[in-house]
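Q: quick one: sequence plus predicted model below, questions after.
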Amino acid sequence: MKKSNNSPDITKLSFEEALEQLEEIVSKLEDGSINLEESIAEYTRGVHLKNHCETKLKEATLKVEQITIDKDGKFSTKEFIKNS
């Protein structure tokens, strides 16, 4: 099993990749298969992964909210502008 420290930068992960890593961390923490020091490091990474997933979900929500339907039932979209 590869260590989280060898994983790519969290900001470069897709939502699915980050969620998968987060699930792996939760499993390790729940089954107690790692020592306290590793648990703290994994927990910290898990917090960052969770934040990254939340950001990705917010961005997706904003994109969806940019789709509108006019009074004639026609769909239109507005340009998505990422708030940083």
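A: Everything's here; your move. Owing to the predicted nature of the structure, the values given are computational and were not obtained by experimental measurement.
Q: only C-alpha atoms for contact and neighbour calcs from this point on.
A: Will do.
Q: so residue 29 is in contact with residue 39, correct?
A: Yes. Using CA atoms under 8 Å, residue 29 is in contact with residue 39, at 6.4 Å.
Q: does anything pack onto the top helix by length along the chain? Which helices or strands?
A: Counting residues, the longest helix found in the chain (DSSP state H) is helix 36-65. Helices and strands touching helix 36-65, by 3 or more CA pairs under 8 Å, 6 or more residues apart in numbering; DSSP states H and E, are helix 15-31.
Q: second one coming, line it up with the first:
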Amino acid sequence: MAKTAPASVKTPPGVDFEHSLDELEQLVARMEGGELSLDESLASFERGIGLFRHCQQSLQQAELRVRLLLDPDAPDSAEPFEPEL
């Protein structure tokens, strides 16, 4: 049976997002370099799509959290905070 890490040791979501985004940027740079074989390019593209979807999902979850904080009773009608100038 696989052991799971205690909650206190778990990677914070922001760090996971940052790591995924960094890896995605590195993949793009390698692919743009044009020195990968077709198989390496396809594998990199597939990995990149997975990373992109993970980052997109993380951003959507963060947006939902912000909406809930702005208006917990009606998160869909929450308006962004705009500071007074």
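A: Received it, and whenever you're ready, just let me know what you need. Note that this is a predicted model, so its numbers are computed, not measured.
Q: TM-score of the superposition?
A: TM-score of the superposed chains, computed with TM-score structural alignment, normalised by the length of structure 1, equals 0.64; 59 aligned residues with a CA RMSD of 1.7 Å.
Q: what residues in structure 2 pair up with the longest helix of structure 1?
A: Using TM-score structural alignment, the residues of structure 2 aligned to helix 36-65 of structure 1 are 38-67.
Q: average offset of the longest helix of structure 1 relative to structure 2?
A: On superposition with structure 2, the mean distance recorded for helix 36-65 of structure 1 (mean CA distance after the TM-score superposition for structure 1) is 0.3 Å.
Q: OK, contacts around the most centrally placed residue in structure 1?
A: Nearest to the geometric centre of structure 1 sits residue 53, at 1.7 Å (CA atoms, centre = their mean). Going by CA atoms under 8 Å, 6 or more residues apart in numbering, residue 53 of structure 1 touches 15, 18-19.
Q: got TSV for those residues, with distance to residue 67 of structure 1 and neighbour count too?
A: Converted to TSV, the contacts of residue 53 of structure 1 look like this (distance: CA to CA, whole Å; neighbours: other CA atoms under 10 Å):
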residue	distance to residue 67 of structure 1	neighbour count
15	21	18
18	26	22
19	26	17
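Q: of those residues, closest to residue 76 of structure 1?
A: Lowest distance from residue 76 of structure 1 to these (CA to CA) belongs to residue 15, with 26.0 Å.
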